[in-house]
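**Q** sharing a model prediction with you, sequence too.
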Amino acid sequence: MIAITGATGHLGRLTVQALLARGVPASDLVALVRDPAKAADLAAQGVQVRHADYHQPDTLRTALQGVQRLLLISSNDFNDRVGQHRHVIQAARDAGVTLLAYTSILNADTTPMLLAGDHQATETLIRESGLPFVFLRNGWYIENYTDSLAQTLAQGGMIGSAGEGRLTPAARQDYAEAAAAVLSTAGHEGQAYELGGDQALTLSDLAADISRVSGQPVTYTNMPVDEYTRTLMGFGLPEGTATVFADADAGIERGDLATNSGDLRRLIARPSTPAADVIRAALGAQ
């Protein structure tokens, strides 16, 4: 039995569908969710839906009964993420889970990015737990930029602090298929996969792709990190969040969100999705 935490989130839903596409029976899949009502579509496909809340360890212990393989999708609640993950890890150990896959961050061993701290701490907890594990160190999602595509097109530009640093983003679908491959096949125990797309892009390159696909002029404007932080705060982001986002761009400039490992391509057995295709799909969804 394979369980996926956060199964009603973007990555979780795509991973469930990728597992079904690989021929895993729906009855062998467990969608772990905070609100089962939001997983009615998964239940209709025959997937088991179980209530599981990172903040409520008792729900986790119950939900993980009989589970052999577990995908821990990192929490998007930044209030003590490591504590939330600890609850899942402890429940997985108590339930006898035989493989714990965790969605970490690219180059977790070396990056000083603020965003990486929780992932690094969680990887340590997993190693210390004694559970067989695999780390899916996901790079940036192309959707980090296309989810705000309407605003980008309206403004005719993107801003950031990445300079001419290159990143290797991939589509959510790509990362979901990689997770499904790891969960449904053998031989991944103890691996740390550095996952990123085949294209190495600057944010200027990405702006040019958006412009080319949309037919509207879009440019990238680079800012010093401090100025970018203040600008994000001016958009209404809390200072802490703005600081983390701007620091991530500084990481892009250093190359922290780039990889040439080829791990993603090998796991999904195809090239990664080009940024232009993700942009085109986002435009079609507007």
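**A** Cool, got the structure.
**Q** all contacts plus neighbour counts: C-alpha atoms, from now on.
**A** Will do.
**Q** let me see the ranges of the strands in the stretch 1-150 of the chain.
**A** For the stretch 1-150 of the chain, strands defined by DSSP state E, counting those that start in this stretch occupy the ranges 2-5, 29-33, 48-51, 69-72, 99-105, 133-138.
**Q** could you dump those into TSV and include mean neighbour count and distance to Leu203?
**A** Listed next are the strands of the stretch 1-150 of the chain as TSV, based on neighbours: other CA atoms under 10 Å; distance: least, CA to CA, whole Å:
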stretch	mean neighbour count	distance to Leu203
strand 2-5	26	31
strand 29-33	25	35
strand 48-51	20	39
strand 69-72	25	30
strand 99-105	25	19
strand 133-138	25	18
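**Q** checking the residue nearest to Asp174 when sequence neighbours are not counted next. Helix, strand or coil?
**A** In space, and not counting its chain neighbours, Asp174 is closest to Ser272: 6.4 Å by CA to CA, 6 or more residues apart in numbering. Of the three states, Ser272 takes coil under DSSP: H, G, I helix; E, B strand; the rest coil.
**Q** how close does Ser272 get to Arg266?
**A** Distance of Ser272 to Arg266, computed by CA to CA, to the nearest Å: 10 Å.
**Q** what is the neighbour count of Thr59?
**A** Neighbour count for Thr59, taken as other CA atoms under 10 Å: 18.
**Q** ok, it touching Asp35?
**A** No - using CA atoms under 8 Å as the test, Thr59 is too far from Asp35 to be in contact (11.9 Å).
**Q** check it against this one:
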Amino acid sequence: MKITVTGATGHLGRHVIAALLEQVPAERVAAVVRSREKAADLAARGVEVRVADYDEPATLADAFRAGERVLFVSGNAVGRRVPQHRAVVDAAAAARVGLLAYTGILGGPKADFLLADEHKATEQLVLDSGVPYAFLRNGWYHEVHTDQLAAVLGHGAVLGSAGAGRIAAASRADYAAAAAAVLTGEGHEGRAYELSGDTAWSLPEYAAEVARQSGAQVGYRDLPPAEHRRVLLGAGLPEAMADVLVDVDAAVSRGLLAGTSGELSRLIGRPTTPLAEAVAAGLAAAPAEGPATRQP
């Protein structure tokens, strides 16, 4: 039985493939990707590469096999994900996969912010399909913030509109390890996991940690939502994405991404990556200059 990962050359997908290859032989792993060239390194390791595109349903007809366990990594095209995801679910159902694990968002049906809408719709598509499922409701990634450290250091500020709201973030590698545990383990069918970091932190605390480790003067500037939106638009973000990010900060201010259920650390069998470690990795990887925006 193969384990198949969609979006396998993306930020999360690559971590999942790496985690799987630590536990199962490469010939048991399949990667669904849009570009065969970008997956050449996976093919060289013995991973089966299948080419398909969420935007082209016909290409998904050969993406899955009967009985396989599939990690369905959500797309990143905010506003287009429901039809994309419907195509994936339909293809998985037609193939009669053994398990479809979907990467949603913390809170599931209770999440009342814009970014959650397409995830909630996708979970319903999965339920309606009758496919055996597991919902991996991922919280926030440290990297959403630490990938922007070059810009933060350049501006001397972390910008946002979340106030003192807290974020129970973890690393992509943490969430990937949880996905690998579900894909290789037993007893996960029909489960919905609320996954988040062990410790929640605020954007002021994040800015202080960046300042401590970098030696630079970095603080948090809390902006009114309308001004935050203007900054994001001025940095070149599309209106839809700017609206989503401002709305996420509003959700953070209401405590909707602060939950620390402990389910992530229990699944992976270790503590989740602490903020200080994530900042250190981000600083080590930060280019000379970078974008002034953040995207989930």
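**A** Everything's here; your move. These numbers were taken from a predicted model, which means no experiment stands behind them.
**Q** quick TM-score on the pair, please.
**A** The TM-score (TM-score structural alignment, normalised by the length of the first structure) is 0.97; 285 aligned residues with a CA RMSD of 1.1 Å.
**Q** thinking again about what came up before, more neighbours: which of Ser272 and Arg266 of the first structure?
**A** A count of neighbours by other CA under 10 Å puts Ser272 above the other of Ser272 of the first structure and Arg266, at 21 against 14.
**Q** can you list the strands of the stretch 1-150 of the first structure in TSV and add distance to Ile126 of the first structure?
**A** Formatted as TSV, the strands of the stretch 1-150 of the first structure follow (distance: least, CA to CA, whole Å):
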stretch	distance to Ile126 of the first structure
strand 2-5	16
strand 29-33	19
strand 48-51	23
strand 69-72	11
strand 99-105	8
strand 133-138	7
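**Q** and for Thr59 and Asp35 of the first structure, which residues touch both?
**A** Common neighbours of Thr59 of the first structure and Asp35 (criterion: CA atoms under 8 Å, 6 or more residues apart in numbering): His51.
**Q** rewinding a little: what's the matching residue for the residue nearest to Asp174 of the first structure over in the second structure?
**A** Residue pairing (TM-score structural alignment): Ser272 of the first structure is matched to Thr272 of the second structure.
**Q** hmm, that match is touching Gly262, no?
**A** No - counting by CA under 8 Å, Thr272 of the second structure does not reach Gly262; the two are 9.1 Å apart.
**Q** can you give me the buried ones in stretch 181-200 of the second structure?
**A** Neighbour counts over stretch 181-200 of the second structure (16 or more other CA atoms under 10 Å) mark 181-183, 188-189, 192-200 as buried.
**Q** got those as a markdown table, with distance to Ile3 of the second structure and secondary structure columns?
**A** Formatted as a markdown table, those follow (distance: CA to CA, whole Å; DSSP: H, G, I helix; E, B strand; the rest coil):
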| residue | distance to Ile3 of the second structure | secondary structure |
| --- | --- | --- |
| Ala181 | 12 | helix |
| Val182 | 11 | helix |
| Leu183 | 7 | helix |
| His188 | 15 | coil |
| Glu189 | 15 | coil |
| Ala192 | 19 | strand |
| Tyr193 | 19 | strand |
| Glu194 | 22 | strand |
| Leu195 | 21 | strand |
| Ser196 | 24 | coil |
| Gly197 | 26 | coil |
| Asp198 | 28 | coil |
| Thr199 | 31 | coil |
| Ala200 | 32 | coil |
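**Q** looking at those residues, spot the one nearest Lys120 of the second structure.
**A** Ala192 (12.3 Å; CA to CA).
**Q** alignment lookup: that closest one to the first structure.
**A** By TM-score structural alignment, Ala192 of the second structure lines up with Ala192.
**Q** excluding its backbone neighbours, what's nearest that match?
**A** Phe135 (4.5 Å).
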